[in-house]
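Chemist: Mind folding the following:
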Amino acid sequence: MVRRIASPVIAAFAGLLATSALAGDLDIINAPEIDVSQTTLAQGWYIRGDLGYSGWGSTDRPDYTAERAGGGTFSQPFDSARFSKPVSYGVGVGYQFSDFSRADLTTDFFSGDMSGDSAFSGGCAAGAPGGTNCRFDYKGDYSAVNVMANGYVDLGTVAGITPYVGIGAGATYVKWSDTSVLPVCLDGAGSCAGASNGAVGLKGEDSWRFTYALMAGASVDLTERVKLDFGYRFSDTAGGKAFSGRGLGTSIDAVNGRDDGFQKHEIRAGIRVNTW
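Modeler: Model prediction:
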């Protein structure tokens, strides 16, 4: 009796196992194919172009060292100084290593005007009216080329927007034009009535200076290959020689001027185009 009952049960169990095995085989056969060739890495070269505005940037007052015609040397900053033209533009080429890291080499161009003045006791020239003082008014301009190597960390992309932070280091070539200096007689114990002076020139200097920068911003995907980049950049360029001259024909026989560098707070906008 037991054998009669067991035989149908065993046969049913074996049939169930065979059906399960066949279903498993069909699942494997019908599994969707994955096209590995469609999976691409965020990796490759890109080019970029940028504009920057630093209307609220800070540039410390330049200083100078002067030699009096009668002997003696003194150094002091300008009483006042103003720098203009806060716009810069640049181009660059870079490489995207992954979704989270990239680096680029950039070249930026900027220029500006400088006007300043400095007053001191004593006449502007040997023949100046007695008891008068003198103020020197300076006017000059400069141009600069900045070359930087930059590294960035992209912080992830949400809805086509990718925030990032970065750091850069490089060098800036600053070239000053010849600077005009106009001695202006100032009344003191004596009067400047009838006194006049012509402008004299100082030779512009040029030099390479170390520069570093810190960046933060975000890029917006316009297409699969084109990104709009908005950001903030702080850059600090070391100070250097600005102008010099001797034999000025005034009570100051020689002047050596030096700017205190350029500290720029920039709002920047640009385009990045992937080439992969």
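Chemist: From now on I want contacts and neighbour counts done on CA atoms only, so please keep to that.
Modeler: Fine.
Chemist: helices and strands around the top strand by length along the chain, which ones?
Modeler: Ranked by number of residues, the top strand in the chain under DSSP state E is strand 133-154. Secondary-structure packing of strand 133-154 (3 or more C-alpha pairs under 8 Å, 6 or more residues apart in numbering; DSSP states H and E): strand 101-120, strand 161-176, strand 179-186.
Chemist: from the chain's centre, how far out does the first one sit?
Modeler: Mean C-alpha position of strand 101-120 versus that of the full chain (C-alpha atoms, centre = their mean, to the nearest Å) differs by 9 Å.
Chemist: Mind listing what's buried along that strand?
Modeler: With burial defined by 16 or more other C-alpha atoms under 10 Å, the residues of strand 101-120 counted as buried are 101-119.
Chemist: And this one, please, so the two structures can be compared:
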Amino acid sequence: MRSVKLILAAGAASLMSTAVFAADMPLPPPMSYAPPPVEDFGGWYLRGDIGFSNQKVKNIAMGDNRNAALLSLQENVAFDTAGIFGGGVGYQFNNWLRGDITGQYRGNANFKGTDRVTFPSAGLVGNGVNNYTASKSEWVVMANGYVDLGTWWCVTPFVGAGVGMARVNIANYTDNGSTIVGGVTSTSFAGAPAASKWNLAWALHTGLAYKVNPATTIEFGYSYMNLGDATTGPVSDYTGFTRGVPMQFKDITSHDLKLGVRWNLDSPPAYAPPPPLIRKG
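Modeler: Next up, the predicted model:
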């Protein structure tokens, strides 16, 4: 009987020591849960762009249309390629719509053109050639809107449009001409001072955007821009005589290729930080 009591006492002591040991063990850390996905849109951004233009002009003509009565054929009337430098600020409204306001300086583009004319002169038919040169630059301010068309492997195609104002400047205008009437050749020269003109401008955009990280996106873009008309100062001949009429450049357009960077000022963290661990004991 005594041995049974000893066995029961030993068992009770063992259970009590086990319970005390378990109470002294630290509690397991709380279970952690994956944070909900963070939306990767919304907020303000800054942008910068560089690129080059491929510009055209529909035609050039005197401001009073004096040469409109001449039978004229214009050849090789175009601008050279020029650099584009721009920047702006924008807002991403949601995961497919954004807009920005941009400023752009479009560097000097050299202009060359040839005008072949036929005209009556003292009962004879005269033929003439005018070779034009000039340089052109612009300041452009534009409000733009874009639609992002979905994202695949961090690449997002987009389309957009913009409207604003362009200050078009024409400088270094010259006109070297020669005419032949009755077998007699004569030469002429004309020039004009620089002048600027503000126009309504509009653009169509498309391109691809690559998200490097939540705060930085690189763009490869194309824009078709209509910059309106431009004008020189009053044209005068080599003696300084002028009728006070400028030469006008009608309907200037450009095909632009650009490389841009967008910096998101409100980019969310890539993941939510886990809750702090709390230990007892």
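Chemist: TM-score for this pair?
Modeler: The TM-score (TM-score structural alignment, normalised by the length of structure 1) is 0.70; 230 aligned residues with a C-alpha RMSD of 3.2 Å.
Chemist: hang on, the earlier thing: pipe the helices and strands packed on strand 133-154 of structure 1 into JSON lines and attach distance to P62 of structure 1 per row.
Modeler: Putting these into JSON lines (distance: least, C-alpha to C-alpha, whole Å) gives the following:
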{"stretch": "strand 101-120", "distance to P62 of structure 1": "9"}
{"stretch": "strand 161-176", "distance to P62 of structure 1": "13"}
{"stretch": "strand 179-186", "distance to P62 of structure 1": "13"}
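Chemist: helix or strand for V261 of structure 2, which one?
Modeler: Using DSSP states H and E, V261 of structure 2 falls within strand 242-264.
Chemist: Could you give the secondary structure assignment for A34 of structure 2?
Modeler: coil (DSSP: H, G, I helix; E, B strand; the rest coil).
Chemist: What sits closest to the spatially most central residue of structure 1 if chain neighbours are left out?
Modeler: In structure 1, the centroid-proximal residue (C-alpha atoms, centre = their mean) is S235; its distance is 5.0 Å. Nearest-residue entry for S235 of structure 1: A213, 4.2 Å, with adjacent residues in sequence omitted and distances by C-alpha to C-alpha, 6 or more residues apart in numbering.
Chemist: Contact partners for the alignment partner in structure 2 of that neighbour?
Modeler: Taking TM-score structural alignment, A213 of structure 1 has A203 as its aligned residue in structure 2. Counting by C-alpha atoms under 8 Å, 6 or more residues apart in numbering, A203 of structure 2 touches 161-163, 223-226.
Chemist: Now distance to F93 of structure 2 too, for those, in a markdown table please.
Modeler: A markdown table is the format used below for these (distance: C-alpha to C-alpha, whole Å):
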| residue | distance to F93 of structure 2 |
| --- | --- |
| A161 | 16 |
| G162 | 17 |
| V163 | 19 |
| S223 | 22 |
| Y224 | 24 |
| M225 | 25 |
| N226 | 27 |
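Chemist: So what's the residue count around the closest residue to Q248 of structure 2 other than its chain neighbours?
Modeler: Excluding its sequence neighbours, the residue lying closest to Q248 of structure 2 (C-alpha to C-alpha, 6+ apart) is T231, at 4.4 Å. When neighbours are counted by other C-alpha atoms under 10 Å, T231 of structure 2 registers 23.
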